[in-house]
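Chemist: Sharing a model that was predicted from the sequence below.
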Amino acid sequence: MSTSLPVLGACPLDCPDTCSWVVTVRDGEAVGLRGNRDHPYTRGALCVKVNRYLEQVRSADRVLHPLKRVGPKGSGRFERISLDQALSEIAAKLTSIVEEHGGEAIWPYQGTGTLGYVQGESGQAGRRFWNALGASRHDLNICARAGNDGLRYVNGTPGGMDPETFALSRLILLWGTNTLTSGHHLWKFVQDARAAGAYVVAIDPIRTRTADQADEHLPIRPGTDAALALGLLHVVLEEGAEDRAYIEEHTTGWDEFEAEIRRHPPALVAEITGLPEERIRALGVRLAHTRPTGIRATMGIQRHAGGGAAMRVIACIPGVTGDWRHPGGGVAYSTSGYAPTGPDPRDDLLPHPVRTLTMTRLADGLDESVKCLWVYAANPLGSTSDQNRIRAALAREDLFTVVMEQFPTDTVDYADYVLPATMQIEHLDVHHGYGHMYMVWNEPAVEPPGECLSTTETFRRLARKMGLTEPSLYDSDLDLAEQTLAQVGISVEECRKQGWARLRVADPFVPFAEGFPTPSGRLEFVSAKAEAAGLPRVAGYVPSFTARTAPADRPHPLVMITPAAHTFLNTQFANNPELRKRSKGPRVMVNPADAASRGLVDGQAARVFNGNGEFRAYVEVSDRVAQGVVAAPKGHWPKLSAGANPNALVDERDADMGRGPVYHDNFVDVAPLSSEEQFEPLV
């Protein structure tokens, strides 16, 4: 008689919520998956995507064996080879590249496909191996970098509120975040606050499903968030509601920042943001007199040329209002500032200093000096800017490309070798939710299928093939987990037993009660570090590229933003038939006035284009976007959607801080397809 066993695990995806889950295993097979009801934050709920995770594990297109290219690059033509042959041939090629060109000719291109400390991005999995080879450093800047830097200039850390304390907020600003799509577990705490009388405002260029549920929606012009923050603070000053005692005791640079606020009266801010002056004033009055105010801002808000400055100014708001005094007051962007750093990457193994190559500059970076591109937990042909140039670079016959993957993505089609990768229920890992205060354990529930290897085991076997003798290259997964958890005073036994452990912080948590981790020990309205980096000394408004470009100078008239799709996580799950069906195909949302002037009707196939290229999508005519703005949800694989991916149009430019990407800061136009053009995405 077969018995069912529950196995505690964690969602690995690039989402702030990092759910604790329970896998039901029967006769060695995973037969059920549900959220862990005992987890204090995620409370048993999984999202629409992860509810289908076991379908993905068993998907017919899963890569289960090593593949070697037999056709032209980009053709996706491979032959199956044995794991030993693949690792032997790859090891020999890596050795020859290092001997002939030096280790820096290798670019280990790691993504956020998993955020684990053992297998993924949080622990920089594989970096010890790459350091031993002297490979180039990979700057994984694609997600949160500009916002992280902006927050550090003010608070000294990207860490802020414990999101659970939103239940105590009385005014909640959901700023540039679609909570019900990208981190829906926070909504339970928002609902708790509303039950106690809280007022909820969504500030977003799109009227999202979250905005529909808020008490108020402010459809701000893309890239003008810092101006709005200054305008709201101008009203706070008009009301005489700044917390002078808090400013005096806990901040520095107030006089200069106050002068910056005074330069942004609501009338001017209305012109900049496209919002009615009376609505700016009304929210400013509410902000002035409501304690505590909690602000939730996530990564979308900082993906433009002024993104770091936007988060910097927003971070100043609770310094003016004194909200950091209160549980439920402040800003929540990422709790990663409280998390461990992960296993020691052993940078001392590097034979000499090496260059750094930037993730979002892949098209520029793939020049002749790069002889090997090693892609893992990433799908740059679906997720990275300026895809047409990346595609051309990947077609180089002299570029040795290895992709570790679970599915045959567009990027896989350009590989010389494909190594099959495990999925979350098949390997050990430990995670931190960057939207909550818990470490979460992932126990392997089943054996890997076929010849799939975990990230760590792949690099251990390659190290052996290459004759590398450094002992730390062979640390076990449990060793790596122990090294991570020890940094925050949590034992493996505690985390493993219940599937999670709270970080060693107070509950409720007031993050800066003992001061700020800045050079001054105070919240810094003025930053010497920012000034030394060539940035403005005082926190202020830096407009996005599109916001600062006059209409007459615009190469194309519409501003495109690329929000998260409800059914995909970046490009993950975009090969799931049911989720692709629910996505209703690649879409571009167009305001009725812009649609009418272009002869576009709802449901029509159209081309979206600029100087970088084009993609095709179905038009959704809607007043959910303002005139002059279009929204094209990201996530579709080009190969499964007739090339429909908006990143083909995204410039390979940098934000103002951290070389962050600019996914929401590009000009485009939209036109109907001609009668001769065909568009039949494989939905």
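Modeler: Happy to help now that I have it.
Chemist: going forward, measure contacts between C-alpha atoms and count neighbours the same way
Modeler: Fine.
Chemist: start to end distance for stretch 573-591?
Modeler: Across stretch 573-591, the terminal residues are separated by 28 Å (CA to CA, to the nearest Å).
Chemist: What residues sit buried inside that stretch?
Modeler: Buried positions in stretch 573-591, judged by neighbour count with 16 or more other CA atoms under 10 Å: 573-576, 579-580, 583, 585-591.
Chemist: Keep only those of those that are in strands.
Modeler: The strands, defined by DSSP state E, take in 587-590 from these.
Chemist: Next one for the comparison:
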Amino acid sequence: MGNYRLSRRTFLKWSTTLGATLGVTSGLEKLTIPTSALAGVTETKEQVATGTLPYGADRIVKCRCGCGDVCGVHHIADVYVKDQQIVWYGGAKEGWNKGGLCPRGASGLQIIYSPDRLKYPMKRVGERGSGKWERISWEEALDIISDKIVAAIKGPGPHTVAVCQGHNMTSTTGAVRARLAAIYGFDSFEGPHPCWNNLRFGAWATLGDYNHLKEEDFHYSKLIVIWGHNPAIAMPTEWRDGMYRAKQEFGAKIVVIDPRFTETAEKADMYIPIRPGTDAALALGLANVIINEGLYDREFVEKYTVGFEEYKELAQKYPPEEVEKITWAPADKIRELARMYATIKPAVLEVGRGVNYTADNSGWLGPRGITCLIGLTGQVGVRGAGYSVEASLTTPSNSGFIDFPFASLTKGAPTLVPRTKGVKYAAGSAARAIERLYYRKPYGYEVLLVFGTNILAKSPATNVLKEAMMQIPFIVVEDRFINTTGNIADILLPTSTWVEQAILYAEYSHLVCTPPAIKPMFESKPSFLIYAELSDKLCQKLRISQPPETYFPWRKDEDLINALLASKDLPMGGYPALNYQYVIKHPEGIRGARPYNQEGYVWFRQDGDPNKPLVFPTPSGKIELKAQQLEDKWGLPALPVHEEPFESPFSTPDVFKEYPLIGHSRVHRHWGFLQYNLISDGGYASPFIREAFPTAKEPTLELNPAKARELGLKEGDLAWVESRYGKIKARVIFSERIPPELVVTPYHWGNIQNVITPPRWSLFEGAGYNTVGPYGTPSRFIDVSGQSMYAGFLCKVYKA
């Protein structure tokens, strides 16, 4: 694939260095192998027994990776420690990573010991954004913060104090955050940048539920259609042990549908390109072929679906040649995939967040249309078939994988400060959070506590958000580095890394808990302890008569984790010895006790039993090719129609004339989701990552070489990429992975990342657990949740 390559020999050298076994051996970025890359080491039983461990270590501690998100769900590192110093850091064989580490994990030691870490509490002494700070004590920091919070509580009310938090490195953080908000009447949300709400809603409308296949389930699939997902990079362990193993050892065919020829596509049997936001049209093109060639399962359609005749009529409008004009997908490939999917059984549709990143109706109609193909072909009810959503922490039927009970610590918790009456809190509602953060409507926050997330580097329309956040009187940021959000904070608090605290994480089918390897460095503290000590201060300032420990009794990792493990909400029943000391002895993880966490559970079968009837928790009890409730309750299309994104070559042709390229800002990298952005340049804290990957050294934009030459650009040139919403400057990289019509813009680059993405969300109104509603601009807020637009926006590129 042109210029975006490295040799097999170079990659194998690099991957051996990292202990990586990801099943990807070509087509990656050009790499310069850092001299700092670590060589592998394996201790023998004799060395462990005699205490002669490599590097003079006196012990080995198994620690769950906390370098980022997604790929390292249950990745475990071997941490070799000598005299409270880490002397070696590598992959642990007991973890799901089986001894390997992705590039993020391989950066662990450089992040932990980075000289740029936030070491002490800091107070701003200059103008916001000036970078002028002074070191203060924890006592002073908590005094300042609690004074501001108490003033807000006694003034406009506790609803004007909010805790914003990102993905949790440890499940303890989310639990104590929920408790703090419950006790003091605060608002609480997980950032104004939801990334998969539409993905789950579309599936719910069709099937009534959704799930994520376990690694072993893929081994039963004969066909795996990976749609809008790049697991070889985003989820390398699951790719290696699940999907790619299904191909290599069990003969499964793999088809990849994506705007880019991804690393996953390299290993596939078929690749189909697609224009962002046209997934529903492609699904209808597949349905057209399956129906017109008589390949659909008539018996299944009659028994288990509703709305077939209307669906059939809709599909007639989408013959492959017309779909090719809309989607970029070649008509012959559409026919070939349709025949494969209808005849190769079992087949699974493995759908990622690339499908829903266009927001608006196009975002949820993609997964809606994709799941209708299941009803057409009967690809459900056996292992290896169905719909596998990229992530599935909770589900409408509450039959998802382990979702840690964040609310468990709020049950029975005292209410010291009642919630403000008549106010709709943003808790659990990205839409309300957007309204308050971006527009200060119906009110703005007086105090914002930002824990473990960098919302100014992740949220859309960051220029709009920054201007709005500058109006918040008091902001606290807790992190390991001074990031973009921290740069406009009033107080900075240093938090510990994953090797300096106990980590508890429950996701997918297993729970993992690992102990700290070393004590917290500098003056950093675990997040849960910061929350507890802040609660102590608030009790003091509010003149609460009870001892502060009454409200936050947990001051040690072990005590807090034991309290959470004892929760009745935790789906881990059947383990009488389940406590901290027990679970840390199982770095491989402990499988949940619920039926659907067990191997062999079959989704959409009664009780998960393959011999019992099919069950679909929809209003009709069947797969809804026509979901009438969408129209009746919310005025949405009942059929899985194709709707163009709100700006596209077809929906806004006049805009397309000025902005003739289609932008994609959220492409997974090997280092994606690495959460340590530095304010110095908006980049990454790991020298290894910066040295190894060109796209991590500086902001880059990827262009097809032919398009770049047409624009008068050479590789390495600085160029502007501009949309209707802003522009950013980046280094041009040639890539034959993408078609000439597409440009991949910088992602996760602090100060500039999302300036060019639209201030646009699709907004949902609550429908029980699931949420949906009319789509619109931020001025038409409805309720509960919103999907940001990261792909499909129109832009142009020109030389800087």
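Modeler: Cool, got the structure. What you see is a predicted model; the values in this text were computed from it and never measured.
Chemist: what's the TM-score here?
Modeler: For this chain pair, the superposition-based TM-score is 0.90 by TM-score structural alignment, normalised by the length of structure 1; 659 aligned residues with a CA RMSD of 2.5 Å.
Chemist: For the buried residues of stretch 573-591 of structure 1, give me a markdown table that also has distance to V526 of structure 1.
Modeler: As requested, the buried residues of stretch 573-591 of structure 1 are exported to a markdown table (distance: CA to CA, whole Å):
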| residue | distance to V526 of structure 1 |
| --- | --- |
| F573 | 43 |
| A574 | 44 |
| N575 | 47 |
| N576 | 48 |
| L579 | 47 |
| R580 | 47 |
| S583 | 45 |
| G585 | 47 |
| P586 | 44 |
| R587 | 43 |
| V588 | 40 |
| M589 | 40 |
| V590 | 40 |
| N591 | 40 |
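Chemist: ok, the residues you listed vs V118 of structure 1, which is closest?
Modeler: Within those, distances to V118 of structure 1 taken as CA to CA reach their minimum at F573, with 22.4 Å.
Chemist: ok, the closest one - contacts?
Modeler: Contact analysis of F573 of structure 1 by CA atoms under 8 Å, 6 or more residues apart in numbering lists 49, 56, 567, 579-580.
Chemist: Going along the chain, name the strands of the stretch 251-400 of structure 2.
Modeler: Taking DSSP state E, counting those that start in this stretch to define them, one finds strands in the stretch 251-400 of structure 2 at 253-257, 270-272, 305-306, 347-351, 386-389.
Chemist: brain fart, the stretch 501-650 of structure 2
Modeler: 503-507, 510-514, 590-591, 623-624.
Chemist: Minimum distance to R245 of structure 2: which of those has it?
Modeler: R245 of structure 2 sits nearest to strand 510-514 of all the strands of the stretch 501-650 of structure 2, at 20.5 Å, using CA to CA.
Chemist: the inter-axis angle of the closest one versus strand 503-507?
Modeler: Compare the direction of strand 510-514 of structure 2 with that of strand 503-507 by axes from the mean of the first three to the mean of the last three CA atoms, to 10 degrees and you get 170 degrees.
Chemist: Tell me how far strand 510-514 of structure 2 lies from the chain's centre.
Modeler: Remark: strand 510-514 of structure 2 is offset 19 Å from the chain centroid, using CA atoms, centre = their mean, to the nearest Å.
Chemist: and what of stretch 8-19 of structure 2?
Modeler: How far stretch 8-19 of structure 2 lies from its chain's middle: 27 Å, per CA atoms, centre = their mean.
Chemist: what range in structure 1 does it sit on?
Modeler: On structure 1, no counterpart of stretch 8-19 of structure 2 exists by TM-score structural alignment.
Chemist: Redo the ones in strands among the buried residues of stretch 573-591 of structure 1 as TSV? Include distance to L419 of structure 1.
Modeler: Formatted as TSV, those follow (distance: CA to CA, whole Å):
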residue	distance to L419 of structure 1
R587	33
V588	35
M589	38
V590	41
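Chemist: Nearest to P661 of structure 1, out of those residues: which one, please.
Modeler: Of all these, P661 of structure 1 sits closest to V588, with 20.7 Å by CA to CA.
Chemist: residue in structure 2 matching the closest one?
Modeler: With TM-score structural alignment as the criterion, V588 of structure 1 lines up with L701 in structure 2.
Chemist: I'd like to know how far the residue nearest to that match when sequence neighbours are not counted sits from V797 of structure 2.
Modeler: Of all residues not flanking L701 of structure 2 in the chain, T745 sits nearest, at 4.7 Å (CA to CA, 6 or more residues apart in numbering). To V797 of structure 2, T745 of structure 2 is 10 Å away according to CA to CA.
Chemist: Same question for K441 of structure 2.
Modeler: K441 of structure 2 is 35 Å from V797 of structure 2, where distance means CA to CA.
Chemist: Compare those two and say which is more crowded by neighbours.
Modeler: V797 (24 against 14; other CA atoms under 10 Å).
Chemist: Secondary structure class of the more buried one, three-state.
Modeler: Classification of V797 of structure 2 by DSSP: H, G, I helix; E, B strand; the rest coil places it in strand.
Chemist: And it, what's its match in structure 1?
Modeler: Under the alignment (TM-score structural alignment), V797 of structure 2 pairs with V670 of structure 1.
Chemist: which residues sit in contact with the residue lying closest to that match once chain neighbours are set aside?
Modeler: Once flanking residues are discounted, V670 of structure 1 sits nearest to V608: 4.5 Å by CA to CA, 6+ apart. Residues near V608 of structure 1 by CA under 8 Å, 6+ apart: 614-617, 668-671.
Chemist: Could you rerun that using 7 Å?
Modeler: V608 of structure 1 sits next to 614-616, 668-671 when contact means CA atoms under 7 Å, 6 or more residues apart in numbering.
Chemist: If any of those are buried, put those into a ChimeraX selection.
Modeler: Those of those that count as buried under 16+ other CA under 10 Å are selected in ChimeraX with:
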select :614,615,616,668,669,670,671
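Chemist: Next, format the contacts of F573 of structure 1 as JSON lines and append distance to A259 of structure 1.
Modeler: Converted to JSON lines, the contacts of F573 of structure 1 look like this (distance: CA to CA, whole Å):
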{"residue": "K49", "distance to A259 of structure 1": "47"}
{"residue": "Q56", "distance to A259 of structure 1": "55"}
{"residue": "T567", "distance to A259 of structure 1": "45"}
{"residue": "L579", "distance to A259 of structure 1": "50"}
{"residue": "R580", "distance to A259 of structure 1": "51"}
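Chemist: Before I go, just wanted to say thanks for your time.
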